[in-house]
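A.B. asks: Predicted model and sequence below, questions to follow.
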Amino acid sequence: MNFRIPRGTQDILPEQSGKWQYIEQKIHDICRRYNYREIRTPMFEQTELFARGVGDTTDIVQKEMYTFTDRGGRSLTLRPECTASVVRSYVENKMHGWADQPVKLYYVGPMFRYERPQSGRMRQFVQFGVEVLGSDDPAIDAEVIALAMNFYQELGLKNLKLVLNSLGDKESRTKHREALVNHFEPRISEFCSDCQERLRKNPLRILDCKKDRDHELMASAPAILDYLSEESKNYFETVKEYLQAIGISFVVDPTLVRGLDYYNNTAFEIMIDGEGFGAITTLSGGGRYNGLTEEVGGPASPGIGFALSIERLLLALETQGAVLPTADSLDAYLIAVGEEPKKIAPKIVHDLRSAGLRVDTDYMNKKMKGQMKAADRQHAAFALILGEEEAASGTITLKSLATGEQTAVPIEALTTTVMEKLLEAKKGE
């Protein structure tokens, strides 16, 4: 029987994994600079957490979750996103009582959604996201957005566009909700069954419908910005002022609606302008979700965050021709020829690796020529040639594969010599 990978998943092979490792390293670095700390949550949770946290009117909950019943009869779901999981952990572990507030967290890990696979969208995908809980200061909104923008820019992405909107507070949303119902209700039969159901439950979600996005009522729908309370207006203006102060440009789009029910006030998406990326240009999105902690059984605690797909990031980098510095080369390759050299080769390789060098050797009993070719293929800086003669004299031939220069080096001085030679080569670049 031939087994094949499940649809919507992928194998990340060694020639690709270097890019992933570089991006993950960049994530850890930028979050360290912004003083965000990593959190790791389970890959499955109680189904009700996502129904309450994400919203039972969302496509994610209605159509896209991988849900199963365990042997104890409990309904569990592979996480389709991580904000609800982080907030659950925040409440369960009483992080709201920590001395240092707000609590600034980030995560990197696989999420699962049953949707139609397409370029940059998988059924198992990897998200990087941040969550800040405990502060309703507009400055933290600007910080979260700045972190996301800086992350993309430091990876070399160009033509980025930040799109902002405010979804308002409870008072604003109530007024806007009434206006949306009045706008869509007379012709709701012209919309899909999902939108008909959303009309009473959450009419704002109609604006996010992919099936009816071109319906004429979409363009003329009441804008949330016209219904903002004074408090929400002032909040939104302050967020914009902070962004302007740190030099981040943006456009305001009153039709921007995030796909999850928990958002309020600040909402944003980072898009990419330019050809070759397809019709869906959004790279990441996020916003404020005051009230979510109460939904999962905790005390009132304001929050804001964003999430982005590593797969879509890689697609964008490829589209723009950005090259990540992921040199996959060896410091040295040990070539052992003969019975005695093969006996002492493992100790030499071990000592070099213990010193922090990236080293490999032959395990296929190749001849000298085949081992030299292997050293070349793996872009080794040096070939370390150990024959019967070298083994008898306690030396090893150090050959630069860049210049062809050869030097006889005592085996006990090999580690120090290789490190010195590598340092010289680096200075000469």
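C.D. replies: Sure thing, it's come through.
A.B. asks: When you work out contacts or count neighbours from here on, use the C-alpha atoms and nothing else.
C.D. replies: Fine.
A.B. asks: And the strands in the stretch 1-150 of the chain, which stretches?
C.D. replies: Along the stretch 1-150 of the chain, counting by DSSP state E, counting those that start in this stretch, strands occupy 37-38, 44-46, 67-69, 75-78, 103-112, 124-133.
A.B. asks: and the second one, how far out from the chain's middle?
C.D. replies: So the one you mean is strand 44-46. Its chain's average C-alpha position is 21 Å from that of strand 44-46, according to CA atoms, centre = their mean, to the nearest Å.
A.B. asks: quick one, helices of the stretch 151-300 of the chain?
C.D. replies: Counting by DSSP state H, counting those that start in this stretch, the stretch 151-300 of the chain has helices at residues 170-184, 193-201, 216-219, 230-245, 292-295.
A.B. asks: also this one, for the comparison:
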Amino acid sequence: MQTIRGTKDILPDEINQWQQLYFEALELLTLHNYSEIRTPIIEPTELFIKGVGNDTDIINKEMYNFVDQGKRNITLRPEGTACIARACISNKLYVNNITQKLWYMGPMFRYERPQSGRQRQFHQLGIEHIGSEHPFTDVEIINLTHNLLQKLQCPAYTVEINSIGTQEERKKYKIALVNYLDKFKTELDLDSQRRLTTNPLRILDSKNIKTQLVLQNAPDINQYLGTASIKHFNTVCEYLNILDIPYTINNKLVRGLDYYSHTAFEIINDQLGTKNTICGGGRYSNLIKQLGGPNIPGVGCAIGIERLLMLIKNTSKRKENKNRFYLITQGYEADKKAWNLIKLLQQEKIKFNIDFNQDSFQKNIKKAIKNNALGCLIIGPDEIKNSTITIKWLEKNYQETISYNNIIKYLKQNINQSN
């Protein structure tokens, strides 16, 4: 049996990086008063049609849809923001406090061609600030993402930002963009030709070289922004300057989801090739209202975890687990005694490992070394008879015998010294 194409097992020797990322995010976001939220991986299909938009690639080509036994249309979530908005509405989170600062980490599902850094089941870490129209919140999301990437020692990346204005401003811009592109229709790639009538803004994101050449002289959206949109965007840039976060303004930057308005941003790294986006996000002023909730704005982003881990694999230092002790028992009575020792180790939160395969002493020592243990706790017939435990320190390459009653105190002292 093999995994389904586009899915991947995350094996024990890989999970350390996932855990490190999670705990770094937990620490940072808790400091900024963001609370973790976990939503179901299945949602009503209507949620994404209403929230993400009918003319997006996600809706038209990429969603995993099925009809369940109750004849309901169900979708494996392709992104997280619509789920967070739905959770705010269905749980009325806004009743006691209109401001909700939330984050999540989990799997998403899109039917795309599997490639490096993007599987059909992929994972995102998302940050959402709901309840404020102030540009401060746009910058807070960018700043949090920047701080997390710095903590994880992510190699050089670029923050690109743009304003895509209001829905009314985008309508005017779409007309101008289509009028321009119609003159070059035959020079556009097939996807872009189709998008001329469905979702013309997505053409700006095309990676096709010929299409990009055509776009060089296309009108920019900033020519169609009103005074309020320009002021909002200029304030975002001003705050980023105060924080010393380097950024570039990319007037061609759009996001692939219909709910975005005003600020849009991406964080990219050229080491990833054409699919070089680590993080994408922006403001969504009307999403919650579109889904049947009150008129509450929000702003957020999502980090692609697989892509990020590809970048930090060589820079993040694996934390060696040198506080783990390896228990070696010899004989039935020693096995029974080991359970009492395990209780004590659990109570004192001293990490340990034990293997009851009854391998030879030397084989167990080799396993302990492979497991990166600090030392071996050995219980055999002599130790049972004398109520002692033999400790073999692996790095120091010596052993000593300690009274069973003193073992925990002794271990804690030596752990502190080794740290």
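C.D. replies: Structure's in. What do you need? Only a predicted model underlies this, so the values are computations on that prediction, with no experimental measurement involved.
A.B. asks: Mean neighbour count and distance to G278 of the first structure for the strands of the stretch 1-150 of the first structure - can I get that in TSV?
C.D. replies: Formatted as TSV, these follow (neighbours: other CA atoms under 10 Å; distance: least, CA to CA, whole Å):
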stretch	mean neighbour count	distance to G278 of the first structure
strand 37-38	15	32
strand 44-46	17	32
strand 67-69	14	31
strand 75-78	18	28
strand 103-112	21	22
strand 124-133	22	19
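A.B. asks: So for L398 of the first structure, which of those strands sits nearest?
C.D. replies: Using CA to CA as the criterion, the shortest distance between L398 of the first structure and the strands of the stretch 1-150 of the first structure is 41.8 Å, found for strand 103-112.
A.B. asks: Report the aligned residue range of the second structure for the closest one.
C.D. replies: Mapping strand 103-112 of the first structure onto the second structure (TM-score structural alignment) gives residues 100-109.
A.B. asks: Once aligned, what mean separation remains between that stretch and the first structure?
C.D. replies: Once superposed with the first structure, the aligned residues differ from stretch 100-109 of the second structure by a mean of 0.6 Å; criterion: mean CA distance after the TM-score superposition for the first structure.
A.B. asks: ok, back up a step: quick one, which of the helices of the stretch 151-300 of the first structure is packed in tightest?
C.D. replies: Compared across the helices of the stretch 151-300 of the first structure, helix 292-295 shows the largest average neighbour count, a mean of 20 (mean count of other CA atoms under 10 Å).
A.B. asks: after superposition, how close is that helix to the second structure?
C.D. replies: The superposed helix 292-295 of the first structure is, by mean CA distance after the TM-score superposition for the first structure, a mean 1.1 Å from where its aligned residues fall in the second structure.
A.B. asks: That helix aligns to what range in the second structure?
C.D. replies: By TM-score structural alignment, helix 292-295 of the first structure lines up with residues 287-290 in the second structure.
A.B. asks: Check stretch 378-389 of the first structure too.
C.D. replies: Mapped onto the second structure using TM-score structural alignment, stretch 378-389 of the first structure spans residues 371-382.
A.B. asks: Buried residues in the matching stretch, which are they?
C.D. replies: Applying a neighbour-count criterion of 16 or more other CA atoms under 10 Å, the buried positions in stretch 371-382 of the second structure are 372-380.
A.B. asks: What lies in contact with it?
C.D. replies: Stretch 371-382 of the second structure is contacted from outside by 320-331, 333-334, 337-338, 365, 368, 388-395, using CA atoms under 8 Å, 6 or more residues apart in numbering.
A.B. asks: Among the residues you listed, which lie within strands?
C.D. replies: When those are checked against strands using DSSP state E, the ones located there are 325-329, 388-393.
A.B. asks: Spit out the contact partners of whatever residue of the second structure lines up with T47 of the first structure.
C.D. replies: Applying TM-score structural alignment, one finds that T47 of the first structure aligns to T45 in the second structure. If you count contacts by CA under 8 Å, 6+ apart, T45 of the second structure has them with 65, 73-75.
A.B. asks: Please point out which parts of stretch 219-228 of the second structure sit buried.
C.D. replies: Burial within stretch 219-228 of the second structure, assessed by neighbour count using 16+ other CA under 10 Å, is assigned to 219-222, 224-225.
A.B. asks: mind checking what I415 of the second structure lines up with in the first structure?
C.D. replies: In the first structure, the residue paired with I415 of the second structure is L422, using TM-score structural alignment.
A.B. asks: what sits against its match?
C.D. replies: By CA under 8 Å, 6+ apart, L422 of the first structure lies in contact with 331, 381.
A.B. asks: Distance-wise, check D351 of the first structure relative to L422 of the first structure.
C.D. replies: From D351 of the first structure across to L422 of the first structure, the span is 16 Å (CA to CA, to the nearest Å).
A.B. asks: Please apply the same query to I396 of the first structure.
C.D. replies: Going from I396 of the first structure to L422 of the first structure by CA to CA gives 17 Å.
A.B. asks: And E269 of the first structure, by the same measure?
C.D. replies: Summarising the geometry, the distance separating E269 of the first structure from L422 of the first structure, computed by CA to CA, is 44 Å.
A.B. asks: Could you do R113 of the first structure as well?
C.D. replies: R113 of the first structure sits 47 Å away from L422 of the first structure, taking CA to CA as the criterion.
A.B. asks: Show me what V337 of the first structure aligns to in the second structure.
C.D. replies: When the second structure is aligned by TM-score structural alignment, the residue opposite V337 of the first structure is Q330.
A.B. asks: ah, wrong one, I meant A279 of the first structure
C.D. replies: By TM-score structural alignment, A279 of the first structure lines up with T274.
A.B. asks: count of neighbours near the nearest residue to that match once chain neighbours are set aside?
C.D. replies: For T274 of the second structure, ignoring the flanking residues on the chain, the nearest one in space by CA to CA, 6 or more residues apart in numbering is K207 at 7.4 Å. Here the number of neighbours of K207 of the second structure (other CA atoms under 10 Å) works out to 12.
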